[in-house]
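Peer 1: need coordinates for the below:
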Amino acid sequence: MTVEPAVPKEWNRSEGAKRDVLAGGIVVAAILLFVGTGSSVMQSVVRTIAGFGGGTDRVLATMLILNIALILFGWRRYDDLNREIRERTAAEKRARYLADTDPLTGYLNRRALLAQGQALIARAASEHRHVALFLLDLDHFKTVNDIHGHVAGDRVLQIAAERISAILPPSATKARLGGDEFVAMLVFEPAARPDIEALAGQLVTALEEPVPYDARRIRIGCSLGIALATEASATMETLVRQADIAMYHCKDEGRNRYIWFQTGMEMAVQVRNQIENGIREGMPRGEFIPYFEPQVDIASGRLIGFEMLMRWDSPEYGMILPERFIPVAEESGLIGELSLHVIREAMESAKAWDPAVSLAVNISPQQLKDPWFSQKLTKLLVETGFPASQLEVEITESSLFENLPLVRSIVTSLKNQGVSLALDDFGTGYSSLSHLRALPFDRIKIDRSFITAMRGSADAQAIVVAIMRLGESLAMPITAEGVEDEATAIELTRLGCTKGQGWHYGRAMSADDTAAMLAERGLLRAPMLPAGGTEEPLRKTA
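Peer 2: Below is the predicted model of the structure:
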């Protein structure tokens, strides 16, 4: 038999009021009775003590004692009522605070912001003033939780809230929408827009500063979108949506900045959402496929490998280059799943290649924030049967800046599996020499921007020469990207570059075209035969 839990009765204000009135009436009656009988009883008591009377009337004495008891009861009830009122008032105030406040930062929550913000807009409009709504999103906050833990993430949020409060005026309405999103609303005179922009710039600068935590310094940053309300008809829902659109525009522009909302941004958000939905729906349908760009030995022209590039073969829009969808995949957190999906397809195709032909794959900076990335890639090698010795993982230099210890752990694990490592886009990141010393790279890839500018820029050529000499001193071979003509190839050969890729050697090809090229050059593995069997030649059928 199921026993229903006891549900406490709700406080009935009318019943409580009736009891309070009844108690009050009793006390008033007791006081009147005391006034009426008390004087007579007290006179009798005094006469008896003085020896002039025969004693007090017992009935009157009893009534007096009863009156005193009732008065004491009333006083106690009055005191209890006052205490109950104080406790109830404090409890209601605490409940309102909890209902309206984010417990981690002390800011308003979303519900309270929408209510108070709408009243703020109406009041500002009546005074012919404007309202600016800041929507601030911490950059890479998910990585903080993934790498340092949720306790560290909470501390980062608290520090961010403290920095926001230190910069904004006390009159600003501040709220945390949830996660790592903060909102601030400021009322200002129409001519004071530069002051609003100055505050936004100060917020971006303040949140760029690393957050100290447990002997570490956690780097964040922020993207800040600003929406403007000039009339009472503006709604909080519209303002928050517009500021959110501007904030995502900041992220597309490179983060660590602020941007005012503009009408044209809505179309960009719609396009972004279409791309994100297309990625989610296209992966299981096999729309994302690998293409392969040849890599050759510059001196001999011999084909020695391919770099895998991603393509989106959309049934609606046709072949889409990675520049269109990779940034959206990174921003939406889909890049890890998408990259491994296409790498699997590339390995399935490449396991038919000659062992002398390598496969190079690019790894997104977001994937290097995943502590399990090495295990995921190793799992792909095992499941596809692709030799680890034929795989080269390319890591961009800029992705090493945030968490070098984690990257070191990942690349060391890959090296232990036999995978080769290349430092991609060398010269465009930070602390290049320290990275080459700290991580076990096998190869350096010069960014194509230096190669394409080499013939017309003495500075670019000097950088290429310096990288070549650095590679020689570290015994690391050099790959040049963006080789587009014979003259550049000849110059790179003279400088000692061993490996090149670019339009001069061929554009990226589909898996079928790549297999056809390798077959022409005799660079496909011989087909495997059943044990004890022989390969039967294909016969032409009628």
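
Peer 1: going forward, measure contacts and count neighbours with C-alpha atoms only.
Peer 2: Fine.

Peer 1: for Met236, what are its contacts?
Peer 2: Contacts of Met236 were listed using C-alpha atoms under 8 Å, 6 or more residues apart in numbering, and they are 114, 117-118.

Peer 1: right, and out of these, which lies closest to Glu330?
Peer 2: Leu114 (30.7 Å; C-alpha to C-alpha).

Peer 1: after whichever strand or helix holds that closest one, which helix or strand is next? Please name it.
Peer 2: Using DSSP states H and E, Leu114 sits in helix 110-126. Reading on from helix 110-126 to the C-terminus, the next helix or strand found by DSSP H and E is strand 130-138.

Peer 1: in terms of secondary structure, what does that following strand contact?
Peer 2: Taking 3 or more C-alpha pairs under 8 Å, 6 or more residues apart in numbering; DSSP states H and E as contact, the helices and strands that strand 130-138 lies on are helix 110-126, strand 181-188, strand 222-229, helix 236-253.

Peer 1: those: which one's closest to Asp137?
Peer 2: strand 181-188 (4.6 Å).

Peer 1: can you name every helix or strand that the top helix by length along the chain contacts?
Peer 2: Criterion DSSP state H: the longest helix present in the chain is helix 58-100. Secondary-structure packing of helix 58-100 (3+ C-alpha pairs under 8 Å, 6+ apart): helix 13-50, helix 110-126.

Peer 1: which of those sits most buried?
Peer 2: Mean neighbours per residue, mean count of other C-alpha atoms under 10 Å, is largest over those for helix 110-126, with a mean of 18.

Peer 1: structure for this one too, so we can compare:
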Amino acid sequence: MSLRTFKTVIAIVIGGFLIAGIYITVLVVQRQGALQQISAYYPAWEAGQAASEFIRLEHRLAEFHHPESGVDKDEIDLRFDILYARAKTLNEGRFQDLLDRDPEHSATLREFQDALREVQPLIAAIDSDPTAARKALDILRPHEGKLAQLASAAHNHGAALVQKDQQELVRLHWVFSGIAVVLIVIGLALIFLLDRHNRLLGRAHQELHVLAHQDALTGLPNRVVLRDQLDQALASLRPRGPTVAVSYLDLDLDHFKDVNDSFGHETGDELLKAVADRLRDCISEQEGQVRNLISRFGGDEFAILQTGIQRPEQSAALASRIVEALRAPFSIDGQELFIGTSIGIALAQANVTSSQILKHADMALYYAKADGRGTFRFFEQAMDEQLQARRALEVDLRKAVTNGEFELFYQPQINLRDDEIAGFETLLRWHHPERGIISPSEFIPVAEDTGLLSSLGEWIIEQACREAATWPRDMHVAVNLSPVQFRSRGLVQTVSRALALSGLAPQRLELEITESVLLQDNEMTVSTLHQLRRLGVRIAMDDFGTGYSSLSYLRSFPFDKIKIDQSFVREMSQRADCLAIVQSVASLGASLGMPTVAEGIETEEQLRQIEAAGCTDAQGYYFGRPRPARELVYTLAALKNGVKVA
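Peer 2: Predicted coordinates for the structure are as follows:
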């Protein structure tokens, strides 16, 4: 029964009590009225008294002339006055009902009263007129029978009324008794309902307690419970006790979002349940003096509180066991799913709060993910310092976008066959007002994490096209696209708008992508590449050879250029395998009709080696460092003179 239904039933019962109470009050009033009618009913008695007084008066009149009777005029007057008063009252009050029912009775009473009025003068002269008594008797005697009949009728009428009132009293008695029984039953029902209500409230309170302290999906304790237990554990630590007694492990599932996106949230929920079961299996609630509390914080985040540990190695062993347990495949609805977990561990230190413990574990988790996921890291104080520096960098980065602190630098790409500058690769530089120039390797990851890279990438493309439009018409500009930029659905529109605004010929724009871009979503990636190709821009594969499927990507999309990663170029002189790779890539490019660019040329020897290997283009500090657009030169001779002067 729902609470709303229960309240409705209670309202109906209470309403029934009110109605029954009102009706009982009405019945009591009716019963009192009936009793009053019975107690106050006297018409039959009045008629009987009138008949008795009539007979007494006749007897006194008959005995008046007998000296031995002792009847005198005063007694005659008294009897007459009483009879006259009785006759008068019969015309009033309740006796009138009987007279109204039968006109004959009314006529009888009227004739009797007329006779009394006729006799009244005779009674007054009874002492002076010896015949007065006889005359009075003669007048009254004809009415004796009629008056007796009237008294009898009044008696019968009164008996009928009494019987009717008694029947009404009996009916009221049974109705009252029935209502009393109903009220008793309703009272019992109300007691039952109140008892059930109390049990429902108790159950609801229990369910609320469970909801407030337990994760509904996995049945594990939730954040509230773990936070409370953590506070208690920290409060129980002695100021000068062991430095390690409480350990907090923050778990975040790796690639869980991919499962949700690929198989749906229902499969994701089932996977979370399976993860919770596996955690229960590999983590006992108590291991010696060590107690473990597993909790789910929400989403794909779990946490474990260890109390009573003596060494950090105990937490490390538990974390290692969890990583191995969650690395094994999960079978969900016939699908074999692979995930993993990254774990951040924070140990309780002196005077540390629960909020600080959670914060430290979260920092350690961040670094565990940065280490490649599927591992664990302990919190170190340097992490906090690095995180504060990162946050400060993020704040400055947001200001830099609006303050115009970014500038594009360009590094020349040399066509080895023509021995001239073929174009320039775009490189981003940040002129920090306090720290000077900050390397892209430092701020680009922050821009990716904060979502600033998309807007920054749009600015880079538009600015590069605008500046390249002022160069000689045969030179191209190369712009690197990050995976974040490539995931943006507005990339094609951004490139098209930049070309339109700058007036740069599409074939002079070269977009460089790495294999990490191609690993994301093959169908969508290839579709985007073809849309860019239809705009007329050129596509180059950057850092070729560092991934796993470089050759397969060359087959799936016809790139315009291959750029050999500088790691191979740098070690060509020391490692024969690097030289062989460079030669193979150059040969592959030649067979596919694609130019090959060797990056990272810093010495003349490296230049001779890549030329011998068959590379068509080169780029590196040997030819010149990146410069802003205002300092660029467009011929190799001017570039070499500038290098010598520098």
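
Peer 1: TM-score of the superposition?
Peer 2: Overlay of the two chains. TM-score (TM-score structural alignment, normalised by the length of structure 1): 0.75; 467 aligned residues with a C-alpha RMSD of 3.9 Å.

Peer 1: one step back: so can I have JSON lines of the contacts of Met236 of structure 1 showing distance to Met517 of structure 1?
Peer 2: Formatted as JSON lines, the contacts of Met236 of structure 1 follow (distance: C-alpha to C-alpha, whole Å):
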{"residue": "Leu114", "distance to Met517 of structure 1": "62"}
{"residue": "Gly117", "distance to Met517 of structure 1": "64"}
{"residue": "Gln118", "distance to Met517 of structure 1": "66"}
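
Peer 1: in structure 2, which of those residues still touch?
Peer 2: Retained in structure 2 by both residues aligned by TM-score structural alignment, their matches' C-alpha atoms under 8 Å are the following of those: 114, 117-118.

Peer 1: now the angle from the longest helix of structure 1 to helix 13-50?
Peer 2: 150 degrees (axes from the mean of the first three to the mean of the last three C-alpha atoms, to 10 degrees).

Peer 1: what residue in structure 2 is paired with Pro315 of structure 1?
Peer 2: In structure 2, Pro315 of structure 1 lines up with Pro433, judged by TM-score structural alignment.

Peer 1: do a quick rundown of the helices in the stretch 301-450 of structure 1.
Peer 2: Along the stretch 301-450 of structure 1, counting by DSSP state H, counting those that start in this stretch, helices occupy 322-332, 335-350, 373-384, 404-416, 432-438, 448-452.

Peer 1: so how much does the third one differ from structure 2 once superposed?
Peer 2: Spelled out, that is helix 373-384 of structure 1. Compared with structure 2 after the fit, helix 373-384 of structure 1 shows a mean deviation of 2.9 Å (mean C-alpha distance after the TM-score superposition for structure 1).

Peer 1: angle of that helix against helix 404-416?
Peer 2: 20 degrees.

Peer 1: which residue in structure 1 lines up with Ala629 of structure 2?
Peer 2: Matched across to structure 1, Ala629 of structure 2 falls on Ala511, judged by TM-score structural alignment.

Peer 1: repeat that for Leu481 of structure 2.
Peer 2: Match for Leu481 of structure 2 (TM-score structural alignment): Ile363.

Peer 1: follow-up on the earlier one: Val411 of structure 1: which of the kept ones among the contacts of Met236 of structure 1 is nearest?
Peer 2: So of the kept ones among the contacts of Met236 of structure 1, ranked by how close each gets to Val411 of structure 1 (C-alpha to C-alpha), first place is Leu114, at 47.3 Å.

Peer 1: need the contact list for that closest one.
Peer 2: Applying C-alpha under 8 Å, 6+ apart to Leu114 of structure 1 gives the contacts 236-237.

Peer 1: which elements pack onto the helix or strand containing Asp512 of structure 1?
Peer 2: Per DSSP H and E, Asp512 of structure 1 falls inside helix 511-520. On a contact count with 3+ C-alpha pairs under 8 Å, 6+ apart, helix 511-520 of structure 1 meets strand 288-297.

Peer 1: after superposition, how close is the strand it packs on to structure 2?
Peer 2: Counting by mean C-alpha distance after the TM-score superposition for structure 1, strand 288-297 of structure 1 comes out at 0.8 Å.

Peer 1: in structure 2, what range does that strand match?
Peer 2: Residues 406-415 of structure 2 are matched to strand 288-297 of structure 1 when aligned by TM-score structural alignment.

Peer 1: report the aligned residue range of structure 1 for the helix or strand in which Glu104 of structure 2 is found.
Peer 2: Per DSSP H and E: Glu104 of structure 2 is located in helix 103-124. The counterpart of helix 103-124 of structure 2 in structure 1, using TM-score structural alignment, is absent.

Peer 1: beyond that helix, next helix or strand please.
Peer 2: Downstream of helix 103-124 of structure 2, the next assigned helix or strand under DSSP H and E is helix 132-140.

Peer 1: name the helices or strands packed onto that following helix?
Peer 2: Packed against helix 132-140 of structure 2 by the contact rule (3+ C-alpha pairs under 8 Å, 6+ apart) you find helix 43-63, helix 103-124.

Peer 1: next one: it to chain centre, how far?
Peer 2: 108 Å (C-alpha atoms, centre = their mean, to the nearest Å).

Peer 1: what do you get for stretch 416-426 of structure 1?
Peer 2: 28 Å.

Peer 1: before we move on, the earlier item: mind checking the helices and strands packed on helix 132-140 of structure 2 for the one nearest to Gln574 of structure 2?
Peer 2: That would be helix 43-63 among these, by C-alpha to C-alpha, at 143.8 Å.

Peer 1: got the angle between that closest one and helix 103-124?
Peer 2: Here helix 43-63 of structure 2 runs at an angle of 40 degrees relative to helix 103-124 (the same axes, to 10 degrees).

Peer 1: where does helix 43-63 of structure 2 end up in structure 1?
Peer 2: The aligned range for helix 43-63 of structure 2 is empty, by TM-score structural alignment.
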